[in-house]
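# Prediction below, plus the sequence it came from.
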Amino acid sequence: MDAESFADRSLSQAFALGARTHASSWAAVSSQVRAGTQRLAQLHEQGLRFGEHLRAHGIGPGDIVAVQLPAWIEWMIAAVGIAHAGAVLLPVVSIYGAKELRFILAQSGAKLIVTPDRWRKADYAQTLAEVGRLPALATHVMIGDAAPGTVPWEAMLAPIAVGPAAPRSPDALALLVYTSGTTADPKGVKHSARTILSEIDAVAWSRRDLGAEVAFCPWPPGHVAGALQLMRFLVTGTPVVLMDQWEPGEAAMLVEKYRIVSSSFTPFHLSGLLDAAERDGRDLSSLRSCMVGAAPVPPTLITRCSAQGLKTYRCYGSSEHPTVTTGHPDDIMEKRLTTEGLPMRGTELDFVDDDGQRVPEGMEGELVVRGPELFLGYLDDSLNSAAFLPGGWFRTGDIGRLDQDGFLMITDRKKDVIIRGGENISSREVEDLLFAHPAIAEAAVVAAPDERMGEIVCAYVVPRPGASVDLESVRTHFAQAGIARQKTPERLIVVDDFPRNSTGKILKHELRAQARAQAGKEAA
């Protein structure tokens, strides 16, 4: 089946076909509270019942249903039921509190939400009470000990006559996912069945030579990477192992136990996995496709993986366009170290200047993309005019170019450019140099206000175990590398760890706020 016909269906049709074709395929969940394994056919049948109960609660085509669950089987059951009812799935990060939840539920107009009773430190009945009254939100379905006023999960799976799925266009809104909020308020990103299925198909095509694949998903399904991995199982039947909470030792054990073939990680996840495998003597040799992204990837991490026989490669994507480019395990080391890979099937790339005009071939510019998996637009329509160029090109906000072989090289984010005395400095370039410092394990670079220069380079670093680092050693390191003096950090802040979101991505906006606050204190 070609890519166009594969994506020319609703999610309910795609899920039904997946369940018929891959009935015995399985998903396994590693969890302290809801561990287990389930076959796709059984999961799908429960999802249809859930969908009929949604209808009984007044949910119909186009209605928004929020699912604030960890990576559990129940998340996928809910996804099937929401599609069956013709509703729109709104995944919510499971650790979000009242502030984030209030913004998302109010802006989206969600009519029903599914949560656990408690998970980790969260009490979801209390959280929803703190959110306050939302006129659109009528029903709270709760897994576990249902609080007063909520609908028990078991009631949503009770026997009920299952009718036909609600008709839904492949181009209608099917998934509303919010950006992770590393800058300002999160944005509601709209996807259709066509964009979702195009992504799933493109990923399957890029991994076509892996043979019998068992996938591992460390991503929370409140983020697009996790949601799409779980949907991939529902559509293609690719067996998947899930974790509801990241723990490196457990992850290394799961890779060995299930002979995991493919996974994607942030650098934070992958470094922890390697450390745990070395500590516990775990065998990671089955992991033949190991993608890493969502944050700057230290070349030393790729080299370390190669030394252990793991052919790690990089990728590039976003909530708006989930996978723009990807590397491949068989790419040469230089490409896996320095590039984000080649464009996915059907994806187009170009580069523009600040005025949206194409830059000469080979020159750096803002990356713009379009293709079958590109989102429909933001829920807040006021954001769309600045996000798109004529011709449907999406402005990523990332700076880069193609190398001579057509591989994507990302050099910076526009908002991560430090303007020191009128000169632009790439935070990515400075971070890459800091990664090479023998005493530094992790680094993040932001602009700090400076009365004389406007902005200066401020580096936050996590030292390697047992090592110490100071500004003088960093200056020496940069001087020995022959780097222009103005790119050398002028402020160094040593930390035990960084503020991160639930996928491990460093929250640079918090670091920027800290740098501004510190500069303000010094000025006073």
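Nice, I can see it. The structure presented is a predicted model; accordingly, all values stated were derived computationally and were not measured.
# all contacts plus neighbour counts: C-alpha atoms, from now on.
Noted.
# just checking, residue 327 touches residue 340?
Yes: using Cα atoms under 8 Å, residue 327 makes contact with residue 340 at a distance of 6.0 Å.
# where do the contact lists of these two overlap?
Common contacts of residue 327 and residue 340 (Cα atoms under 8 Å, 6 or more residues apart in numbering): 313, 314, 315.
# Closest to residue 101 out of these?
Residue 101 has its nearest neighbour among these in residue 315, at 29.6 Å by Cα to Cα.
# which ones are touching the residue lying closest to that closest one once chain neighbours are set aside?
What sits nearest to residue 315 in space, not counting adjacent residues and going by Cα to Cα, 6 or more residues apart in numbering, is residue 326, at 4.2 Å. With contact taken as Cα under 8 Å, 6+ apart, residue 326 is in contact with 313, 314, 315, 316, 340, 341, 342, 343, 344.
# how does it look with 10 Å?
Residues in contact with residue 326 (Cα atoms under 10 Å, 6 or more residues apart in numbering) are 203, 206, 291-293, 313-317, 336, 339-344, 407-408.
# again, but for residue 161
48, 49, 52, 53.
# can we see that at 8 Å?
Here residue 161 is in contact with 49, 52 (criterion: Cα under 8 Å, 6+ apart).
# One more: the one 3 residues further on?
Residues in contact with residue 164, defined by Cα under 8 Å, 6+ apart, are residue 84.
# Over to residue 397?
Contacts of residue 397 by Cα under 8 Å, 6+ apart are 366, 367, 413, 414, 415.
# Weed out the non-buried ones from these.
Using 16 or more other Cα atoms under 10 Å as the burial test, the contacts of residue 397 include 366, 367, 413, 414 as buried.
# Okay, one more to line up with it:
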Amino acid sequence: MKPLPGFAGAEDVRAVEAAPLETWLRGETIPQVLAASAGDFTDEPAYRFYADERLETVAVEESFASLHAKVRAAAALMRSLGVGRTDVVAYLLPGLPQTIEICWGAAEAGIVMPINPFLEPATIAAMLQRVGARVLCIEGPSGTEGTFEKLDAIVALAPCIRHVLVVGEAAASGRAIHYESARDGFAGAVPSAAELPGPGDIAAYFHTGGTTGAPKVAPLTHFNLAAMAFLASYGAGIRRGDRMPCGMPLFHVGGLVMGSLAPFASGACVVQMTRRGYRSPGLLDWFWPFVEREKAAILVGPPTVVIGATQVFQDHMNLGSVRSWVSSAAALPAETHRRFSERTGIPVKEAWGLTEATLVLTFTPPDGASKPGAVGLRLPYCDLAIAAIGADGRPEFLPQGQAGAIVARSPCVFPGYLDAEANGGVLLADGWLNTGDLGCFDEDGYLVISGRAKDMIIRGGHNIDPKVIEEALLAHGGVAMAAAVGLPDRRVGEVPIAFVAPRPGALLDPPELLRSVAAGIEERAAVPKQIVVLEALPLTSVGKVNKQALRLEAGRMAAAAALGLEPAQLRVGDRPGGRVAVSVAPGVALPRSSEAQALLNELGLDFEASMNEEA
């Protein structure tokens, strides 16, 4: 592997592409990448784990050699349980040291499937059954997330599970195996060539909302992940010896690439901030002193964490080690970008991509200019274009500066969803991937994201970009977070409604805020019909604003107004095709069902006499 070149602009991307991609890779499979790093960086620190929320004491530290040995032992354990190349090992684990070794050990032996441990047992079991998972790794009874309490319900609904590995402590269940004891029985294990995967073998299954919204299983190959280890390292400017704090969940591709694989490939040290990372209550209160003590080089976190870190930033700290903050998961509002950099003096380097591309397709050059509102330049070997997608699945490319659907080609594009029928409209002709995002390129080749196709507010057939509304709200000094969605409307289909969370100490009056920001929204149709102030906006498990939860709330509000009820008297839920279904709470008087259905149909909502789940 040649040394990574610099990255200041588009000319550097072209210089990298002058050589074949394989020139830069540490290996073409995950075992090859980890073995090469263990050989080159043997006794250097690869991983540090802080267990306490004040981030004061290192509980675990691993060198590259010791971590690699544990990954190999984990893989050997999986093989002893009958895991072969196409067998699935699932885990329900927080950000523990064992999570890293189990993840990459499972990928060596078979296919790893990380699962969000906060999901309900029935949902988890359905995921396991869908792929026929053979082994389930779970934390023991002392785990603070309460995952072990779900185990009996999960295995009862998922008979595919043959073995349960319990992390952290021995478990009384006859079915369960204590992971650490079993792993240590394979210390020093070395796989045979026949046991190792090839570049085209599937390494991992990730659950994703997909480019069109419904949850899907996205397989990633070993080559996808090995190539992404290089691309993410190059994009972020990761160097040997860097310390990179990780607070992202390790059941998501972003956490596993930026919180393990990419740093490991570059000789950098991952510093895990507690088992729950950024979800740990009060962690941000101790974050900046921790960054100073650790002499962290690159900080990584989604827009919601950028906002929180800005609010708790402390002056007069020695943060000379910090080169950048990498923001991804969602486009960072330009105003939030400016506030952070002005407050901290740290440049923000935005990245953009999706699970179906194994994480990133663009990066703001670490040695180049940052542009608030843009997500950087295309990465090497990644083709990006703006297109209108025809009915035949062929992208029709649009002129420079014109906005449209963002399509991509990359060595890291996944082979297609596990359910092949879901690939329609996603895997396009000539190898293009429909990312589901909308945007355009500026005059310097930086990509500007205008939103998700599914997030567009369609008012009377006219598309309204929610970003226009959100940027205007975030420019107000009292607004910390903002999200705009469509409020069902019987006349024009939907009108904009905005949800905001205040900055600490700010008091927001919705009518006054609406008057204040309306002048900053050039398009009259985009001015919100209503602004709702919440203590905090709902977030997804990876720190994005959960717009679907806000769409459901908007549907509840519209339905309540139509039926003459209070929003709290209604229940709402997702239905196929993005529809919102509405029902009434027990004991609530309602017009005849036919009348309620007619009223709600006018709003584009579905009425159901009863629903089992509430949003």
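All right, it came through fine. Treat the numbers as computed from the prediction; the structure is a model and nothing was measured.
# Got a TM-score for the two of them?
Remark: TM-score between the superposed chains equals 0.93 [TM-score structural alignment, normalised by the length of the first structure]; 520 aligned residues with a Cα RMSD of 2.3 Å.
# re earlier: which of the contacts of residue 326 of the first structure are still contacts in the second structure?
Of the contacts of residue 326 of the first structure, the ones still in contact in the second structure (both residues aligned by TM-score structural alignment, their matches' Cα atoms under 10 Å) are 203, 206, 291-293, 313-317, 339-344, 407-408.
# Restricted to strands, list the residues you listed.
Applying DSSP state E to those, the entries found in strands are 291, 292, 313, 314, 315, 316, 342, 343, 408.
# Just among the residues you listed, which is most surrounded?
residue 313 (29 neighbours; other Cα atoms under 10 Å).
# about what we covered before: can you tell me which of the buried ones among the contacts of residue 397 of the first structure comes closest to residue 67 of the first structure?
residue 413 (31.0 Å).
# What are the buried residues along stretch 15-29 of the first structure?
Residues of stretch 15-29 of the first structure classed as buried: 15, 16, 17, 18, 19, 22, 23, 25, 26, 27, 28, 29 (neighbour count, 16+ other Cα under 10 Å).
# Equivalent analysis for stretch 187-206 of the first structure, please.
Buried-residue list, stretch 187-206 of the first structure, by 16+ other Cα under 10 Å: 187-203.
# Any idea how many residues pack against residue 527 of the second structure?
For residue 527 of the second structure, using other Cα under 10 Å, the count is 23.
# Identify the residues contacting it.
Residues near residue 527 of the second structure by Cα under 8 Å, 6+ apart: 469, 496, 518, 521.
# closest to residue 596 of the second structure among those?
Using Cα to Cα, the contacts of residue 527 of the second structure come closest to residue 596 of the second structure at residue 496, 23.7 Å.
# That closest one: helix or strand, and which one exactly?
Using DSSP states H and E, the element containing residue 496 of the second structure is strand 493-502.
# And the contacts of that strand?
Contacts to strand 493-502 of the second structure, defined as Cα under 8 Å, 6+ apart, come from residues 457-460, 466, 469-470, 478-489, 508, 526-537, 550, 554, 603-604.
# What subset of the residues you listed is buried?
Buried members of those, scored by 16+ other Cα under 10 Å, are 457-459, 466, 469-470, 478-489, 508, 526-528, 531, 533, 537, 550, 554, 603-604.
# quick one: which helix or strand includes residue 227 of the second structure?
Judged by DSSP H and E, residue 227 of the second structure forms part of helix 222-236.
# helices or strands next to that helix in the packing?
helix 30-40, helix 262-266, strand 359-363 (3 or more Cα pairs under 8 Å, 6 or more residues apart in numbering; DSSP states H and E).
# chain center to the helix or strand following that helix, what's the gap?
Counting by DSSP H and E, the next helix or strand C-terminal to helix 222-236 of the second structure is strand 243-246. Mean C-alpha position of strand 243-246 of the second structure versus that of the full chain (Cα atoms, centre = their mean, to the nearest Å) differs by 17 Å.
# re earlier: return the residue of the second structure aligned against the residue nearest to residue 315 of the first structure.
Alignment note (TM-score structural alignment): residue 326 of the first structure maps to residue 363 of the second structure.
# Its match and residue 111 of the second structure, how far apart?
29 Å (Cα to Cα, to the nearest Å).
# Does residue 73 of the second structure touch residue 186 like I think?
Yes: applying Cα under 8 Å as the test, residue 73 of the second structure and residue 186 come out as touching, 5.0 Å apart.
# ok, the residue nearest in space to the middle of the first structure - contacts?
Taking Cα atoms, centre = their mean as the criterion, residue 225 is the residue nearest the geometric centre of the first structure, at 4.1 Å. By Cα under 8 Å, 6+ apart, the contact set of residue 225 of the first structure is 219, 319, 322.
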